[in-house]
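Undergrad: requesting a structural model of the entry that follows:
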Amino acid sequence: MTAVTDCLDCPLRCRPLFVPMTGDELQFQRQFKRGETLVPAGGDILVQGQPSASLYTVLSGLAVRSVTLESGQRQVISFVFPGDLVGLQSGIMGEARHTVTAVTDTVLCTFPRNGVWDLFRSHPPRAYDLTWIAAVEEHFLGETVATLGQRDATQRIAWALVRIWRRLVALGMEDGGTVPFPFRQHDLSDALGLSVVHTSRVIVALRAEGLVRIAGRRLEMLDHPGLSRLALMDMEKEDVRPIL
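TA: Here you go, the predicted model:
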């Protein structure tokens, strides 16, 4: 593991996607951070049902959150991007209620779980940011439920691809008209309640219609307005959000 990134030099916090920190907030952040952890691709960051001594902010890399049902089936509940907070549930409830698995090599900023209470007591602005992050995650899960219930298979996949594209562009990860797409079709199908075969057919059809292309672990947006219309989405930008 290379040297730990100082919060002053964080490559994420200056992105337009994130609310700027004040000097006091940066100083607190530097004290709150305990280090960094590298999780290789395929490794688990959190495991459903197990406790975790830390909260994490994803500094780099991509991951998926999933729940394993009693039948052994997996439901992907969200995709995890740089800047996302991981482990809040285990920090509050004592154990993780889902598994988070790194899809690429992932670097995590680590924060002590027992420091959450100090955060609320001694630094209310940062505690409010933590609450805001939790509220946004709840809103996204509600949108996901609405997608599964009201969008057809093609619209679901279009919605997911637009969401991923917009977030990665907002993070400055676009290069030559493409963004990283290390997720498997299995991840998409598990997230959207579809079979892998159906997911593959829809992606091929979207490419044939000149809307989007996935190749070489990259996602190329050929027609952003057209894919957004198909997904029943407005052409809004990503909401500005705090980062812990």
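Undergrad: please count neighbours and contacts with C-alpha atoms only from this point.
TA: Noted.
Undergrad: now do the buried residues in the helix or strand harbouring Thr131.
TA: For Thr131, the host element (DSSP states H and E) is helix 124-150. By neighbour count with 16 or more other CA atoms under 10 Å, helix 124-150 contains the buried residues Arg126, Ala127, Asp129, Leu130, Ile133, Thr144, Thr147, Leu148.
Undergrad: one more sequence to fold, the one below, so I can look at both together:
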Amino acid sequence: MADIPVQSERKYSCEKCPLMRRKLFRDFNTKELSFVSRFKRGELSVDKGATILSEGTRNPHLYTVLVGWGFRYKLLPDGRRQIVNFVMPGDLVGLQGSLMGEMQHSIEALSPMTLCVFERGELMSLYHEHPELAYDVTWIASREESMLDENLLSVGRRTAIERLAYLVAFLVSRASAVGLINGDTLELPITQQHVADTLGLSLVHTNKTVRKLIDRKMLRWRDRGCEVLDIDGLTTLARWEGPGETIRPFI
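TA: Okay, here's the model as predicted:
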């Protein structure tokens, strides 16, 4: 994959980062904010469908998602795809490449996205100079592991309809917390192919399962994605207690 050029100019300064206005994210102290502002090299804007990171490649950058959606996935040699998680504002991506030398998964933009860009080589400075921020990086990685645990439970033990209910409830919960869903209409910009690739179902089986939730009036499928009609019903059907997330860090 050819490198996507990084924009050196900044539309968003760290001091006025829109994520800092969200109650979900913890505040930086003055020294941390100054370091992160120096750590940041610019911003990257990508179109919907663009590949941000590719499995097997090396990339000199880390990214924090500032605006938009994306998803992480792995491919089998024959092209079959498994979506392993979705990325949203506040998520740190590219850390795997920093610690393991090359990416073990790919990331694609689900919508137009803006990402803050950090030099991978400066990561050690963060660990040396700001142990609190280093702890935050560890927390972010641990949170990712926790989400993967829940997703694996879903794929391995929930029925198809429970899997779909969980996925939709999970995405709505995360997206609402970071401002991706505003207003009274809950819409997710995902296709049934995205659902199939996340849940490990065939497209035909996915379509039949979607129809069951439509018949229960829990969601409506439109050309632009999924409209959620009954989030409480989906959460109950999935036997999911919700995210239980408190104030969280970001870089």
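Undergrad: show me where the stretch 151-251 of the second structure has helices.
TA: Applying DSSP state H, counting those that start in this stretch to the stretch 151-251 of the second structure gives helices spanning 160-177, 192-199, 203-215, 231-237.
Undergrad: output the ones you listed as JSON lines; include the columns mean neighbour count and distance to Phe39 of the second structure.
TA: Formatted as JSON lines, the helices of the stretch 151-251 of the second structure follow (neighbours: other CA atoms under 10 Å; distance: least, CA to CA, whole Å):
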{"stretch": "helix 160-177", "mean neighbour count": "21", "distance to Phe39 of the second structure": "26"}
{"stretch": "helix 192-199", "mean neighbour count": "19", "distance to Phe39 of the second structure": "34"}
{"stretch": "helix 203-215", "mean neighbour count": "16", "distance to Phe39 of the second structure": "43"}
{"stretch": "helix 231-237", "mean neighbour count": "18", "distance to Phe39 of the second structure": "39"}
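Undergrad: how about those, which one is nearest Glu9 of the second structure?
TA: helix 160-177 (27.3 Å; CA to CA).
Undergrad: need the contact list for Phe119 of the second structure.
TA: Phe isn't right for residue 119 of the second structure; it's Glu. By CA atoms under 8 Å, 6 or more residues apart in numbering, the contact list for Glu119 of the second structure reads Phe39, Lys40, Arg41, Pro60, His61, Leu62.
Undergrad: aligned to the third one, what sits in the first structure?
TA: Under the alignment (TM-score structural alignment), Arg41 of the second structure pairs with Arg34 of the first structure.
Undergrad: excluding its backbone neighbours, what's nearest the residue nearest the centre of the first structure?
TA: Centrality entry for the first structure: nearest residue to the mean C-alpha point is Val80, 2.2 Å, by CA atoms, centre = their mean. Spatial nearest neighbour of Val80 of the first structure, excluding adjacent residues (CA to CA, 6 or more residues apart in numbering): Ala63 at 4.8 Å.
Undergrad: mind listing what the equivalent of the one you found over in the second structure touches?
TA: Alignment note: Ala63 of the first structure maps to Gly70 in the second structure; criterion TM-score structural alignment. Contacts for Gly70 of the second structure (CA under 8 Å, 6+ apart) come out as Phe86, Val87, Met88, Ile107, Glu108, Ala109, Leu110, Ser111, Met113.
Undergrad: corresponding residue for the first one in the first structure?
TA: Read it as Phe86 of the second structure. In the first structure, Phe86 of the second structure lands on Phe79 (TM-score structural alignment).
Undergrad: hang on, that match packs against Val64?
TA: Yes - counting by CA atoms under 8 Å, Phe79 of the first structure touches Val64, with 4.5 Å between them.
Undergrad: mind telling me what Arg207 of the first structure corresponds to in the second structure?
TA: Aligned partner of Arg207 of the first structure by TM-score structural alignment: Ile214.
Undergrad: before we move on, what about Arg229 of the first structure?
TA: Using TM-score structural alignment, Arg229 of the first structure pairs with Thr236 in the second structure.
Undergrad: and if you look at Phe140 of the first structure?
TA: Match for Phe140 of the first structure (TM-score structural alignment): Met147.
Undergrad: repeat for Cys109 of the first structure
TA: Per TM-score structural alignment, Cys109 of the first structure is aligned with Cys116.
Undergrad: helix/strand/coil for that match?
TA: Recorded secondary structure, Cys116 of the second structure: strand (DSSP: H, G, I helix; E, B strand; the rest coil).
Undergrad: residue contacts, it?
TA: So Cys116 of the second structure contacts Lys40, Arg41, Gly42, Glu43, Leu44, Tyr63, Thr64, Val65, Leu66 (CA under 8 Å, 6+ apart).
Undergrad: secondary structure element holding the closest residue to Asp44 of the first structure other than its chain neighbours?
TA: Nearest in space to Asp44 of the first structure, with sequence neighbours left out and distances taken as CA to CA, 6+ apart, is Thr101 at 4.3 Å. Element membership for Thr101 of the first structure (DSSP H and E) is strand 99-102.
Undergrad: need the contact partners of that strand.
TA: 39-48, 61-67.
Undergrad: mean per-residue distance, it versus the second structure.
TA: Superposed on the second structure, strand 99-102 of the first structure shows a mean distance of 0.5 Å to its aligned residues (mean CA distance after the TM-score superposition for the first structure).
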